[in-house]
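Visitor: I would like the atomic coordinates for the input below:
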Amino acid sequence: MKHNLLACLSLWVGTLVAQTPNNDPRFKNMDTYADSVLKQFHIAGFAVAVVENDKVIYAKGFGYRDYEKKLPVTPNTVFPINSCTKAFTGALCGILAEAGKLGLDQPVHQYIPWFRFYNDYTTEHATIRDLMAHRTGLPRHDQVSDFFDNAQPRDSLINRIRYLQPFTELRGKYHYNNLMYTVLGVVSEKITGQSYEQTLTERLLMPLDMSNTYLSAAGLMASPDHSLGYYYDEQTGKIMAGDYGNEPNPNCPAGGIVSSVMDMSKWLTAWLNGGKYKDKQVIPDWYVKEAIHPQMPIDNYSYGLGWYLSAFRGGHFRVEHSGTGRLSNSTACFYPDANGYSSPHRVGIVVLSNEFGDYATSLIRDYLSDRLLNEGRTDLPGTNGDWASWFPGYKTYYASNHKPNADQSANPMKPAPLSHPLKDYTGNYFNPGYGTIDVHLKGSELVARFNKVDLVLKHFTYDIFEASPGGRLRFTTDNEGKIVTITMPLEEMVSDIVFERTK
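Guide: Sure thing, here's the model as predicted:
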């Protein structure tokens, strides 16, 4: 009952903020700019909130949360925040460390004795901090969770890590890895004896009054003010609706939270005030400092604990994380004072969108950052179509997403024939890290079922097929000519993944 009351109060406060006229000159052209972003990037809708010190000074929705029904986005519209979830999982580890339940520099296997990496050294020495800072030596291996059967427990997912090949040694190099944050979620479960979702709700969401925040796609769809997910179809030139799904998410600690910009503003308020929210220490002060301190260098910026750290416009220390999903995108950032929490430029920005691709949310974030930090930029990017000059990365983005289809007819490749009849390729192929591929005939087509995903196989040349969607896979034979394996380039940082035939 209390949680429902908070939800109603949150909705009322969010509506009040949205309807209050904002005469701050820093937001003078925001409506025009937002309209330009919606049109240029073919986005259905997004929401923005800005926090200054401990107050929300701006919150507004643009476009539609339901494009077909023309239902508008509001500051309380719920979107997936995707990888912005990682800072929540990191903060939960800090809270558990404050309670004496774990140590950031203790080996992971101390809390999950059965957990293993590919090699013994990493198993024995990888710490909680190593996982949080993406420095275990593992590449992404995202397809492991992408094709994982969500009906299986979270333990089953992270048990596959022991079979995943690293690309460098422990602490040798930064490389982003979603699975490591799922491991952290399991650590919290083993320590507390309850689910990650329950612990996060009790230790973070409730103390921050984040009553419009959920930990599943089912929670998102149950919210009366939720956004559907969309993508832009280049062939038809239309914004198309997609399906978030309704299954449990074993990878929730890495990217499963759904929230609104009003709720996320409470999250940013705590970070801007040393972990305090309404004078209550929710996130330990020492952890806030650790999390926004560089843990692993990455070219001209670095990674902290669940946050990227950089210098905006060369002079403003920025703490940021973005999140990209199949049908949504998010970014949250804040600018703390390096000497404490009293800077006049102590601001936070959150942008949540219902369409794939991070350039639009990044543009909005940086546009607002310029104005809030008095960088003196008075141009309005995009209104004259000159996006590339304002945001260098957009030129590459636009070229890669709007290039004409290449004409393959001039020099077509003549495919070499298959070595076997199609039925000889059917069977089950297994990799302990990635799972099972069931290859079967569907009419005259060869189909590969990767857990619950069907990939239609089109012959390319020899025993190589194009998997749609998915890329190429290759069947190989033994010395007797029998088809025994499938190899797929599922992780570019290591050798092709091999699936051995089991029947």
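Visitor: rest of the way, CA atoms for contacts and neighbours
Guide: Noted.
Visitor: residue nearest the middle of this structure, spatially speaking?
Guide: residue 83 (3.0 Å; C-alpha atoms, centre = their mean).
Visitor: residues contacting it?
Guide: 254, 255, 256, 321, 322, 323, 324 (C-alpha atoms under 8 Å, 6 or more residues apart in numbering).
Visitor: need the contact list for the closest residue to the last one other than its chain neighbours.
Guide: This means residue 324. Distances taken as C-alpha to C-alpha, 6 or more residues apart in numbering put residue 82 closest to residue 324, at 5.9 Å, once the chain neighbours are dropped. Residue 82 is in contact with 254, 255, 256, 257, 258, 322, 323, 324, 325, 328, 329, 330, counting by C-alpha under 8 Å, 6+ apart.
Visitor: and residue 145, helix, strand or coil?
Guide: helix (DSSP: H, G, I helix; E, B strand; the rest coil).
Visitor: would you mark the buried spots in the strand or helix carrying residue 124?
Guide: Counting by DSSP states H and E, the element that carries residue 124 is helix 120-125. By neighbour count on 16 or more other C-alpha atoms under 10 Å, the buried set for helix 120-125 is 122, 123, 125.
Visitor: nearest to residue 187, of those?
Guide: residue 123 (14.5 Å; C-alpha to C-alpha).
Visitor: and that closest one, how far from residue 169?
Guide: Counting by C-alpha to C-alpha, to the nearest Å, the gap from residue 123 to residue 169 is 12 Å.
Visitor: ditto for residue 350
Guide: From residue 350 over to residue 169 (counting by C-alpha to C-alpha), the distance is 35 Å.
Visitor: ok, residue 246 next?
Guide: 38 Å.
Visitor: now for residue 37, how many residues are close by?
Guide: Residues within reach of residue 37, counting by other C-alpha atoms under 10 Å, total 24.
Visitor: related to what we said a few turns ago, contacts for the helix holding residue 124 next, please.
Guide: 107, 108, 109, 115, 116, 117, 136, 169, 170.
Visitor: again with stretch 64-76
Guide: Counting by C-alpha under 8 Å, 6+ apart, 11, 14-15, 18, 44-49, 59-63, 77, 212, 225-228, 260-263, 354 sit against stretch 64-76.
Visitor: and this one, so I can compare the two:
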Amino acid sequence: MIDLNVKPVKARPFVILALMLLVPLGVPASETPGESAPLDPSAFSDVMIPEGRVEAAVGQLDAMAEAALETTGVPGMAIAVVHRDRVVYLKGFGLRSLDGEARVDDETVFQLASLSKPVAATVVAAAIDRTHGERAGLAWDDPIVRHLPDFALNDPAITSRVTIADLFAHRSGLPDHAGDLLESIGYGRAEILSRLRFYPLAPFRASYAYTNFGLTAAAEAVARAEGTSWERLSQELLYSPLGMTSTSSRFADFISAPNHAIGHVRRDGVWVVTPEVREPDAQSPAGGVSSSASDMAQWLRLVLGEGMLEGKPVIGAQALARIHAPNLMSSPLHGPSSRPSFYGLGLGVSVDSAGRVRWSHSGAFLLGASTTLAMLPSESLGIVILTNGQPVGAPEGVAAGFLELVETGEIRHDWPALFGGAIARLYAETTAFAETPSAPAPARPLDVYVGRYANDLYGPAVVEATDAGLVLRLGPSPIALPMSHFDGDAFTFRPIGEDALGVSGAVFGFDDERAASLQIEYLDEEGLGTFRR
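Guide: As a prediction, the model looks like this:
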């Protein structure tokens, strides 16, 4: 999901207006027995959807999906649409892998990436509902340390107050994507969560920043309270009750599934099978779920049905409703006429151009997955799209075009191009080391750089000299990263893994004849990337 930090909105001046909108003129706010519920003008849209419009839009999905694959080159896609508690569309397109001929179908298992977050939110809602009324029951507003006593952030006062809901809403003050780079260099879940305390914090509950490992910490707290692992809890409370037989929160289950889609990346304009399959177990609640379009259709039915499936309650409506209640603005206003977007608990919440509430989320792995879902709760309509290619806007473009067809009867915008351009800009390589100087200063003798450096957040960095030059080793199980001379005491290397967006600089600092520090560019986004000998 594309999210940017924003400042909070103060709602107090609008309280009276909001109350007026919630109570229709001439209709009492309360109802007596036998009366129908009062109408809610805030739920109205003046852009009506006539009968048959959804069916007509569904009828164009085959062509839209095939065009998206043809235009972008993404190998495979699966789509599910739910309307009024019925699965009205379920289909796969393209190939599971470019190395074979197996086709994608509605049971093909894809990595969900960040669609795991709304799925995880429903697991937490189910756990809260199950313990409702118990003396030690769970609640969205439980402090994390009540269930995960070793958890800590940079400020002890915030550590004691931050709740499950705060971390699912990305409003703890942790920086954007805090912990992701730790995962990329090989740390596991427990170690990453223990290192969140080293990050500086923005204002608590007043700033939005999207974090995989903040949400993961909240999920871990819930699992700890339930006396089980997150993976087992998800299976017990959600996947099994919904009959989601292809869904798992374990990477091993995904990779062993006979009918799974392998990831693909684009290299020099050509799509190839990913050289490294994304293994997201460390952030399983935030990005580690794998599922099929068929299974995700059941999840859509559950959420749109307010916790009901096949006429039976699965999750209490009250616990579930918290996930789509807005908390903070999640994207900036671009002018006085732009509409704000908000974030609930693991789910995006907005009002679309037709005046309807829309719930949505996207997921992406640079190593080969791109997914999206969108729901119009007023129409009991939802769509989920799964693909096995790196993010280029394909699923978002199809989903946006489908909903525009539903609401207006035509596609008025080139959604694939709009989303493709936005995503390309988001993932554009940004480095001060892209172009080699025309006359670089020579390096010092390599042995003055060699040594072991340390960083509170990232741990050790070891620099070694080999016959081919310097090698950098990062993380708990160090992988050799060859370094190339750039200019003077500056070198470059190519990071690997999910966060590898190109070349990174590595600059040595000196107090005397031997290097005393090493500043690594791609680890320095929060000013935390300096290692000291």
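Visitor: please state their TM-score.
Guide: TM-score of the superposed chains, computed with TM-score structural alignment, normalised by the length of structure 1, equals 0.83; 451 aligned residues with a C-alpha RMSD of 2.5 Å.
Visitor: ok, back up a step: of the contacts of residue 83 of structure 1, keep whichever come out buried.
Guide: For the contacts of residue 83 of structure 1, buried by 16+ other C-alpha under 10 Å: 254, 255, 256, 321, 322, 323, 324.
Visitor: would you turn those into CSV with secondary structure?
Guide: Formatted as CSV, these follow (three-state DSSP):
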residue, secondary structure
254, helix
255, helix
256, coil
321, strand
322, strand
323, strand
324, strand
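Visitor: from the residues you listed, which is closest to residue 160 of structure 1?
Guide: Closest to residue 160 of structure 1 out of those is residue 254 (16.1 Å), distances taken as C-alpha to C-alpha.
Visitor: and the counterpart of the closest one in structure 2, what does it touch?
Guide: Aligned by TM-score structural alignment, residue 254 of structure 1 pairs with residue 286 of structure 2. Contacts for residue 286 of structure 2 (C-alpha under 8 Å, 6+ apart) come out as 113, 114, 115, 116, 117, 120, 212, 213, 215, 216.
Visitor: what about residue 286 of structure 2, distance to residue 219 of structure 2?
Guide: Residue 286 of structure 2 sits 9 Å away from residue 219 of structure 2, going by C-alpha to C-alpha.
Visitor: list residues touching both of the two?
Guide: Common neighbours of residue 286 of structure 2 and residue 219 (C-alpha under 8 Å, 6+ apart) are residue 120.
Visitor: picking up where we left off before, now compare the contacts of residue 83 of structure 1 and name the two farthest from each other.
Guide: 256 and 321 (14.4 Å).
Visitor: now check structure 1 for the residue matching residue 94 of structure 2.
Guide: The alignment partner of residue 94 of structure 2 in structure 1, by TM-score structural alignment, is residue 63.
Visitor: try residue 471 of structure 2
Guide: Looks like residue 471 of structure 2 aligns to residue 447 there (TM-score structural alignment).
Visitor: for that match, grab the count of nearby residues.
Guide: Neighbour tally, residue 447 of structure 1, other C-alpha under 10 Å: 21.
Visitor: if I pick it, what's in contact with it?
Guide: 439, 440, 441, 454, 455, 456, 457.
Visitor: so what's residue 89 of structure 1 up against?
Guide: So residue 89 of structure 1 contacts 181, 184, 185, 200, 253, 254, 306 (C-alpha under 8 Å, 6+ apart).
Visitor: go again using 6 Å as the cut-off
Guide: Neighbouring residues of residue 89 of structure 1 by C-alpha atoms under 6 Å, 6 or more residues apart in numbering: residue 253.
Visitor: residue in structure 2 paired with it?
Guide: Checking TM-score structural alignment: residue 89 of structure 1 goes with residue 120.
Visitor: residue 208 of structure 1 and residue 150 of structure 1, how far apart?
Guide: Taking C-alpha to C-alpha, one finds residue 208 of structure 1 at 29 Å from residue 150 of structure 1.
Visitor: give the aligned equivalent of residue 282 of structure 1 in structure 2.
Guide: Aligned partner of residue 282 of structure 1 by TM-score structural alignment: residue 314.
Visitor: in the stretch 301-450 of structure 2, which spans are strands?
Guide: 308-309, 312-313, 328-331, 341-343, 348-351, 357-365, 369-376, 381-387 (DSSP state E, counting those that start in this stretch).
Visitor: and of these, who's closest to residue 448 of structure 2?
Guide: Shortest distance between residue 448 of structure 2 and the strands of the stretch 301-450 of structure 2, using C-alpha to C-alpha, is found for strand 357-365: 38.3 Å.
Visitor: got a list of contacts for that closest one?
Guide: For strand 357-365 of structure 2, contacts defined as C-alpha under 6 Å, 6+ apart pick out 1, 113-115, 347-351, 370-376, 391.
Visitor: report the buried members of these.
Guide: Looks like those have 1, 113-115, 347-350, 370-376, 391 buried, using 16+ other C-alpha under 10 Å.
Visitor: tell me the two of those residues that are most distant?
Guide: 376 and 391 (23.7 Å).
Visitor: residues contacting the closest residue in space to residue 132 of structure 1 that isn't next to it in sequence?
Guide: In this structure, residue 132 of structure 1 finds its nearest non-sequential neighbour in residue 305, 5.3 Å apart by C-alpha to C-alpha, 6+ apart. Taking C-alpha under 6 Å, 6+ apart as the criterion, residue 305 of structure 1 is in contact with 132, 133, 291.
Visitor: assign the counterpart of residue 197 of structure 1 in structure 2 to helix, strand or coil.
Guide: Using TM-score structural alignment, the equivalent of residue 197 of structure 1 in structure 2 is residue 231. When classified by three-state DSSP, residue 231 of structure 2 comes out as helix.
Visitor: so how many other residues sit close to residue 231 of structure 2?
Guide: Neighbour tally, residue 231 of structure 2, other C-alpha under 10 Å: 18.
Visitor: list the contacts for it?
Guide: residue 249.
Visitor: how about 10 Å then?
Guide: 220, 223, 248, 249, 250, 281, 284, 285, 288, 289 (C-alpha atoms under 10 Å, 6 or more residues apart in numbering).
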